[in-house]
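Q: dropping the sequence and predicted coords here.
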Amino acid sequence: MSCSYRHPQHRYRNYLLVTVLILLGLPACRSGGPVVTSVISPTVALTLTQPTPVEVAVATFTPAPSSAQVILIALPGSDIAKTAALQATLSELAEQDGVSFETATDLDRLLLTPDTRLVVAVPPDPGIADLAAANPQVQFLAEGFPDAQVTSNLSIIGAGGERPDQQGFLAGYLAAVITQDWRVGTISQTDSPAGKAASNGFANGVIFFCGLCRPAYPPFIQYPVFVDFPPGGDPQVVVDALVGNAVKTAYVPPGVVDVALLEALAQAGIQLIGNGEPPPQIANQWVASIGMDEMGSVRQIWPRLLAGEGGLNLSMPLSLGERNAALFSPGRQRLVDRVLTDLLAGYVDSGVDPQTGDMR
């Protein structure tokens, strides 16, 4: 029989090993970390309210009216229609630029102050050259003074005067363009260079378009027809002469101002070319108006004069207004406008001496 013996040291070693293992296992029995208590706070709903906009008054700046002044000198005897047109144009331009405007009809009451910026004058001559020389700080504009001379503060529009030869030429061309068989005529006043220039210019304008202008059917008359109308003449005599020569379109130059004559011509069925605004009762027979574009020249030169620029010299170009589309079609208008442009540019000449009215 065999017996095994273990040394007490082995037993102690085993006790020690078990004890160490027990001690190492105790921490694992504890919780893995500190206990955390969660506290849930009540939810607070926030409402955002947009602030009410506050209106802030913003100061606006309104410029004070300018003290600058523009004066139109129109002495007794001045052309009423021309003066009225100038008053309307200058008043409009002055209002746009914030300057005051007035018309002077008496030189004794004319007062030029340091605020006077521009003085415009129409015939009769108020002594515009002397006024300009005595007031060098003011700009002056002479409208339609043939003998005026440009100076540092005196500007001129239409120093050469009107061109009745060019007006007549354009009227003759227009009449021939719109009239069948070129049956056209003009009312003439050959007792003055202007009247003669208008008649001869009209004849050259007609010929410029139609050459010999021979009608294709009776009456076989050499056109254009000229009928003299002296001041105080009988309008019916003129009407009978034009109607008797089968004239369909007639030119009434600026020197012939007779409403009764115009009405009689319109009632006879004659188409009219004239100057200015036609009377309402004959508007249906009015083809167009030919005149000098004075107001266009004033508008063109106005800003330069207000800026203090002087010594300007502008001619008065022809204008073609009051166009009646029922009698003057757009195609024919373009044709006449082309000749007007060439006439003003000097490519086409009226063939008339504007000083004497005679053919060149």
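A: Looks like it came in fine.
Q: C-alpha from now on. contacts and neighbour counts both.
A: Noted.
Q: tell me which helix or strand the nearest residue to residue 178 once chain neighbours are set aside sits in.
A: If the residues on either side of it in the chain are set aside, residue 178 comes closest to residue 328, at 6.7 Å by Cα to Cα, 6 or more residues apart in numbering. Per DSSP states H and E: residue 328 is located in neither a helix nor a strand.
Q: okay but residue 328 is in contact with residue 286, surely?
A: No. If you go by Cα atoms under 8 Å, residue 328 and residue 286 don't touch, sitting 9.7 Å apart.
Q: those two: which has the busier surroundings?
A: The residue with more neighbours, out of residue 328 and residue 286, is residue 286; 26 against 18, by other Cα atoms under 10 Å.
Q: run a quick neighbour tally on the nearest residue to that one once chain neighbours are set aside.
A: In space, residue 286 comes closest to residue 272 once its chain neighbours are excluded; the distance is 4.9 Å by Cα to Cα, 6+ apart. For residue 272, the neighbour count with other Cα under 10 Å is 27.
Q: downstream of the helix or strand where residue 272 lies, the next helix or strand is which one?
A: Element membership for residue 272, per DSSP H and E: strand 271-274. Per DSSP H and E, the first helix or strand lying C-terminal to strand 271-274 is strand 286-292.
Q: hmm, who's touching that following strand?
A: By Cα atoms under 8 Å, 6 or more residues apart in numbering, the residues outside strand 286-292 that reach it are 162, 167, 170-171, 271-278, 316-324, 327-328.
Q: repeat that for stretch 256-269.
A: The contact list for stretch 256-269, computed with Cα under 8 Å, 6+ apart, reads 187, 189, 229, 235-236, 239, 243, 248, 271-272, 279, 281-282, 285.
Q: same thing with stretch 205-221?
A: Defining contact as Cα under 8 Å, 6+ apart, one finds that stretch 205-221 is touched by 168-177, 181-183, 222-224, 245-246, 350.
Q: how about the contacts of stretch 256-269 in CSV, adding distance to residue 146?
A: Formatted as CSV, the contacts of stretch 256-269 follow (distance: Cα to Cα, whole Å):
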residue, distance to residue 146
187, 26
189, 22
229, 27
235, 33
236, 36
239, 35
243, 39
248, 36
271, 33
272, 30
279, 30
281, 36
282, 34
285, 35
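Q: excluding its backbone neighbours, what's nearest residue 316?
A: Of all residues not flanking residue 316 in the chain, residue 158 sits nearest, at 5.0 Å (Cα to Cα, 6+ apart).
Q: which residues does that neighbour contact?
A: By Cα under 8 Å, 6+ apart, the residues touching residue 158 are 143-146, 313-316.
Q: in ChimeraX, how would I select just the buried ones from those?
A: Burial among the contacts of residue 158 is assessed by 16 or more other Cα atoms under 10 Å; the matching ChimeraX selection reads:
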select :143,144,145,313,314,315,316
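Q: second one coming, line it up with the first:
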Amino acid sequence: MENGYYRINKNLIVFVVGMIILLVSACSLNQQEQYPMPSLTSQPMMTLTQTETPTSTPTPLPPVSVLLAPPEADKVIVNALQERLSTWIPLEGLRFQILPSMDKDDFKVEQYKVIIAVPPVPNMNSLVLAAPEVKFLAIGFDNLIQAPNLSTIAAGENLLDEQAFLAGYIATMITPDWRVGMIGVADSPLVDTARKGFINGALFYCPSPMGVCNPTYAPFYEYPLYVEMNKDASEADWRSAAKYLKGLAVETVYVMPGAGSDSLLNYLAEQGINLIGGKTPPSNIKDHWVATLGFSPLDALDDYWQEFIGGSVSKNVAIPIEICDINQDLLSPGKQRLAEEVLADLTAGYIDTGVGAKLNTEE
């Protein structure tokens, strides 16, 4: 009995275990069907490509307009030009620069549009020829070349004779016994114009059928007198010219533009000679400076600028004469008024300077 029971239990155990295995297998199959294993598929690999970083194209700078003003240039004129041009130039879309000098190689490294120059610029002609595409405006120069890209604002020959005429008139009017003289530049193409204008201006104040002003008292020399030296003469040579006039009792001298330097003016003043010239004198000689018969280019520039910047080229603009730097101890208000009347008549053409023709002094 016990053995039979054991066999039954053993069979029962085997049966139960078998059933459990079947149930577990069925659950496992169900789980596999319910949660299938994901299939592994190959994914394409990402490749990195280098892209060029965009760069901005630089905006080209606008062309340049230059005020060419050497250190020796008239500072009053330079300052007035700088004030005007620093306002006018940007309105044209140009950059503005002030340079003390330039040479032909500068045009290879910068784009220049307009150059306004004041003297002295020794290589002015070569600059004009080296850059035919650049517009030049030369203010106050003498004897420049003619070129299609060059305009000038200058006194020129016609106004130099008026300056010299007025200088002769004023010198003779203020000097006792007409003792006046002129220092000129012998190798200047305008020296004849200046000399004749000065002599005729003196004779306009002291008309004489003999063509000279004879003094009343000794020493008896015939005035007006003149002496001329080459432009490149030494300082000693210019002093010799001054001594020559001093030795002939000259008391007032007209110094032609370009004659000598400030050293000559200083020496003449030291000799007690009164002076008339075309530019503002050094401050230390103002006691002997009668007046400046200057050519002020600023009014002429104001009138011409729009025409020039608008496209006008190769035009010569005349500068009017003005009487300034007046020493009223030497040129009294009454005599100044007479001088201004003569200047007005010269400008209007009522008085002929006689340069190139005989002056009629009988009127």
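A: Arrived safely. In this text, all values refer to a predicted model and were calculated from it rather than measured experimentally.
Q: still on that earlier bit, which one in the second structure is aligned with the residue nearest to residue 178 of the first structure?
A: Aligned counterpart of residue 328 of the first structure in the second structure: residue 331 (TM-score structural alignment).
Q: same check, this time on residue 165 of the first structure
A: Per TM-score structural alignment, residue 165 of the first structure is aligned with residue 161.
Q: doesn't that match fall inside a strand?
A: No. Using DSSP: H, G, I helix; E, B strand; the rest coil, the assignment for residue 161 of the second structure is helix, not a strand.
Q: for residue 87 of the second structure, see how far away the closest residue to it other than its chain neighbours is.
A: In space, and not counting its chain neighbours, residue 161 of the second structure is closest to residue 197: 4.8 Å by Cα to Cα, 6+ apart. Computed as Cα to Cα, to the nearest Å, the residue 197 of the second structure to residue 87 of the second structure distance reads 39 Å.
Q: more neighbours: these two, which one.
A: Each of residue 197 of the second structure and residue 87 has its neighbours counted (other Cα under 10 Å); residue 197 has more, 28 against 11.
Q: which element, helix or strand, includes the more buried one?
A: Assignment of secondary structure by DSSP H and E places residue 197 of the second structure within helix 191-205.
Q: find me the equivalent region of that helix in the first structure.
A: Equivalent residues of helix 191-205 of the second structure are located at 195-209 in the first structure, counting by TM-score structural alignment.
Q: superposed on the second structure, what's the mean shift for that stretch?
A: Mean deviation of stretch 195-209 of the first structure relative to the second structure after superposition (mean Cα distance after the TM-score superposition for the first structure): 1.4 Å.
Q: for the second structure, which segments count as strands?
A: 64-68, 95-99, 112-117, 135-139, 150-154, 180-185, 225-229, 252-255, 274-277, 289-295, 316-318, 321-324 (DSSP state E).
Q: could you dump the ones you listed to CSV with distance to residue 306 of the second structure?
A: Shown next, in CSV, are those (distance: least, Cα to Cα, whole Å):
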stretch, distance to residue 306 of the second structure
strand 64-68, 15
strand 95-99, 17
strand 112-117, 13
strand 135-139, 13
strand 150-154, 13
strand 180-185, 36
strand 225-229, 41
strand 252-255, 35
strand 274-277, 31
strand 289-295, 21
strand 316-318, 13
strand 321-324, 22
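Q: residue 10 of the second structure: which of these is closest?
A: strand 95-99 (114.3 Å; Cα to Cα).
Q: show me what the closest one is in contact with.
A: 62-70, 85-86, 89-90.
Q: show me which residues of that strand are buried.
A: 95-96, 98.
Q: what's around the residue lying closest to residue 195 of the first structure once chain neighbours are set aside, how many residues?
A: Spatial nearest neighbour of residue 195 of the first structure, excluding adjacent residues (Cα to Cα, 6+ apart): residue 189 at 4.8 Å. Look at residue 189 of the first structure: counted by other Cα under 10 Å, it has 22 neighbours.
Q: so residue 189 of the first structure touches residue 233, yeah?
A: No. Distance between residue 189 of the first structure and residue 233: 11.0 Å, which falls outside the contact criterion (Cα under 8 Å).
Q: follow-up on the earlier one: now do the contacts for the residue nearest to residue 195 of the first structure.
A: 195-196, 228-230, 255-256.
Q: quick one on the thing from earlier: filter the contacts of stretch 256-269 of the first structure down to just the buried residues.
A: Buried among those (16+ other Cα under 10 Å): 187, 189, 229, 235, 239, 248, 271-272, 282, 285.
Q: possible to save those residues as JSON lines with distance to residue 13 of the first structure?
A: As requested, these are exported to JSON lines (distance: Cα to Cα, whole Å):
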{"residue": "187", "distance to residue 13 of the first structure": "156"}
{"residue": "189", "distance to residue 13 of the first structure": "159"}
{"residue": "229", "distance to residue 13 of the first structure": "161"}
{"residue": "235", "distance to residue 13 of the first structure": "161"}
{"residue": "239", "distance to residue 13 of the first structure": "160"}
{"residue": "248", "distance to residue 13 of the first structure": "152"}
{"residue": "271", "distance to residue 13 of the first structure": "148"}
{"residue": "272", "distance to residue 13 of the first structure": "148"}
{"residue": "282", "distance to residue 13 of the first structure": "147"}
{"residue": "285", "distance to residue 13 of the first structure": "146"}
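Q: so which of the residues you listed comes closest to residue 294 of the first structure?
A: residue 272 (22.5 Å).
Q: so who does the corresponding residue of the second structure for the closest one touch?
A: Here residue 272 of the first structure is matched to residue 275 in the second structure, going by TM-score structural alignment. Residues near residue 275 of the second structure by Cα under 8 Å, 6+ apart: 252-255, 265, 268-269, 288-291.
Q: one more time with 10 Å
A: Contacts for residue 275 of the second structure were tallied using Cα atoms under 10 Å, 6 or more residues apart in numbering; they are 167, 171, 180-182, 251-255, 265, 268-269, 281, 285-292.
Q: and residue 102 of the second structure, by the same measure?
A: So residue 102 of the second structure contacts 66, 68-70, 121, 123-124, 127 (Cα under 10 Å, 6+ apart).
Q: just the buried ones from these?
A: 66, 68-70, 121, 124, 127.
Q: out of those residues, which are inside helices?
A: Within those, residues falling in helices by DSSP state H are 124, 127.
Q: can I get the buried ones among the contacts of residue 102 of the second structure in TSV with distance to residue 205 of the second structure?
A: Listed next are these as TSV, based on distance: Cα to Cα, whole Å:
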residue	distance to residue 205 of the second structure
66	45
68	41
69	39
70	40
121	38
124	40
127	45
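Q: how do the contacts of residue 158 of the first structure look in the second structure, which are kept?
A: Shared with the second structure under both residues aligned by TM-score structural alignment, their matches' Cα atoms under 8 Å, the contacts from the contacts of residue 158 of the first structure are 143-144, 313-316.
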